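Colleague: everything below, folded, please.
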Amino acid sequence: MSRPSLLATGPETVYRSGVTLAPTADLTELVVLLTEDGTPCGTALKSQVHHTSTPLHLAFSCWLLDDAGRTLLTRRAATKRTWPGVWTNSFCGHPGPGEEPADAVVRRSVQELGIEVEGVTSLLPSFRYRAVMADGTVENEVCPVFTARIATGSGDLVPDPDEVDEFRWVHLDELREQIAADPSPFSPWMLWQWERFPR
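Modeller: Take a look at the predicted model:
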């Protein structure tokens, strides 16, 4: 299945949902750096921002939900710089300079999962975390959390293999049991978000 069809291409891309996105090269290559109080204070290349002294920067997480009470879990590609091969919430990303996090959710759903989303809703607007991998690599993010649904007519999931190795839909009750039994397969930010997830 191909990625979602576009209404137009060129200097700007217009998706069926009516969202207009400018070319994404600058957005996907730069992340927004933040002061301790969350004020933007500059940018850095995404490829260079994650290391043992990762500066605080802006991100987002999104949980896709469906009418059956399930959420989409994805397993991060084995080639990812941070937490390769772990299961996590549906998708994450970094808003570009001047981009609202909710707009980044819409953009990133197409890039990472090949689908459009609708009903983007703020869940944890002030979520912040810091996590350290075994090799010392740090994630350090102000990361507002959203829920969303796959847009009607969006088609099948077509994940980017550079981002996602596997995916599966799981009922929230089943996920609760899995996490209680063994949280180790899941990303730390997913687990911390889950602790605050409405029951």
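
Colleague: could you use CA atoms for every contact and neighbour count after this?
Modeller: Will do.

Colleague: show me where the protein has strands.
Modeller: Assigned strands in the chain, in chain order: 13-14, 20-21, 30-34, 40-45, 57-58, 60-64, 70-76, 87-88, 91-93, 117-124, 128-132, 138-142, 145-150, 164-171 (criterion: DSSP state E).

Colleague: any idea which of those is most buried?
Modeller: For these, the largest average neighbour count (mean count of other CA atoms under 10 Å) is found in strand 57-58, namely a mean of 26.

Colleague: could you also give me the structure for this next sequence, so I can compare it with the first?
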Amino acid sequence: MGRGDALSPVRVGAAGEPLRAPEAAVGDDGRVVAPVARELIVLVDDDGTEIGTLPKSLVHHGETPLHRAFSAYLFDEAGRLLVTRRAEDKATFPGMWTNTVCGHPGPGEDDPTAIARRARYELGLGVADLRPAVPSYRYRAVFRGVVENEICPVWIGRFTGTPAPEPTEVGEWEVLDWAEFRARQEAQLDDAWSPWCREQARLIEAAGLVPTGA
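Modeller: Next up is the predicted model:
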């Protein structure tokens, strides 16, 4: 099947229980193992109502269906933001710098649980003090023919621990003061930072939600 071919979603509750993202295994090092082939993405309509699921490996292509996602901006105790560079072999927006962690809640999984799961898997980190920043955020973006099309609430919070990236997800990471983070976005080429991160950063600022000291 090609990336642009039509895909039939697997309905929640259809015959044959689908694999669910929260059922990912835990490795010997305590990290959550979340293989792409086992992760289900929740498809939604324009109102955000769930209409089915698809395996993550089949979702992103030239006609990516609208689906649930999240973006999290996690800060250290000094108010500095942890930013990450997406691994070069990611299916969407490879090699771009972005916010701390992005991902997709699985069927029946709320955003805070999904954020904690992905932060542990991608970065080996704990998460604390999560709160919604831009709860109604939605976007569509295209890079190299692959579309992202998401209802993607934005969250802010704090990370605990020392980053230990999963190399298939994260190529690099840095901890930056908010002012430096924004200055880099303004100075660097469009393809250096994910389009959602650029827009979300402006919305977080406009809402007055940048942590004190950042």
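
Colleague: corresponding residue for residue 127 of the first structure in the second structure?
Modeller: Aligned by TM-score structural alignment, residue 127 of the first structure pairs with residue 137 of the second structure.

Colleague: hang on, the earlier thing: can you tell me which of the strands of the first structure is nearest to residue 108 of the first structure?
Modeller: Shortest distance between residue 108 of the first structure and those, using CA to CA, is found for strand 91-93: 6.7 Å.

Colleague: now the closest one: which residue numbers in the second structure?
Modeller: Using TM-score structural alignment, strand 91-93 of the first structure pairs with 101-103 in the second structure.

Colleague: now stretch 164-181 of the first structure
Modeller: Mapped onto the second structure using TM-score structural alignment, stretch 164-181 of the first structure spans residues 170-187.

Colleague: check the offset of that stretch from the chain's centre.
Modeller: In terms of CA atoms, centre = their mean, to the nearest Å, the centre of stretch 170-187 of the second structure is found 17 Å from the chain centre.

Colleague: need the strands of the first structure in CSV with distance to residue 109 of the first structure, can you?
Modeller: Converted to CSV, these look like this (distance: least, CA to CA, whole Å):
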stretch, distance to residue 109 of the first structure
strand 13-14, 14
strand 20-21, 13
strand 30-34, 17
strand 40-45, 21
strand 57-58, 17
strand 60-64, 9
strand 70-76, 12
strand 87-88, 15
strand 91-93, 7
strand 117-124, 7
strand 128-132, 21
strand 138-142, 19
strand 145-150, 9
strand 164-171, 12
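
Colleague: residue 177 of the first structure is nearest to which of those?
Modeller: strand 164-171 (10.0 Å).

Colleague: average offset between that closest one and the second structure?
Modeller: Mean deviation of strand 164-171 of the first structure from its aligned counterpart in the second structure after superposition (mean CA distance after the TM-score superposition for the first structure): 0.5 Å.

Colleague: show me what that strand is packed up against.
Modeller: For strand 164-171 of the first structure, the packing partners by 3 or more CA pairs under 8 Å, 6 or more residues apart in numbering; DSSP states H and E come out as strand 70-76.

Colleague: what span of the second structure lines up against the strand it packs on?
Modeller: If you align by TM-score structural alignment, strand 70-76 of the first structure falls on residues 80-86 of the second structure.

Colleague: other residues contacting that stretch?
Modeller: 73-76, 93-101, 169-178, 181, 213-214 (CA atoms under 8 Å, 6 or more residues apart in numbering).

Colleague: can you count the residues close to the nearest residue to residue 160 of the second structure once chain neighbours are set aside?
Modeller: On the basis of CA to CA, 6 or more residues apart in numbering, the spatially nearest residue to residue 160 of the second structure that is not a chain neighbour turns out to be residue 126, at 4.8 Å. Look at residue 126 of the second structure: counted by other CA atoms under 10 Å, it has 17 neighbours.
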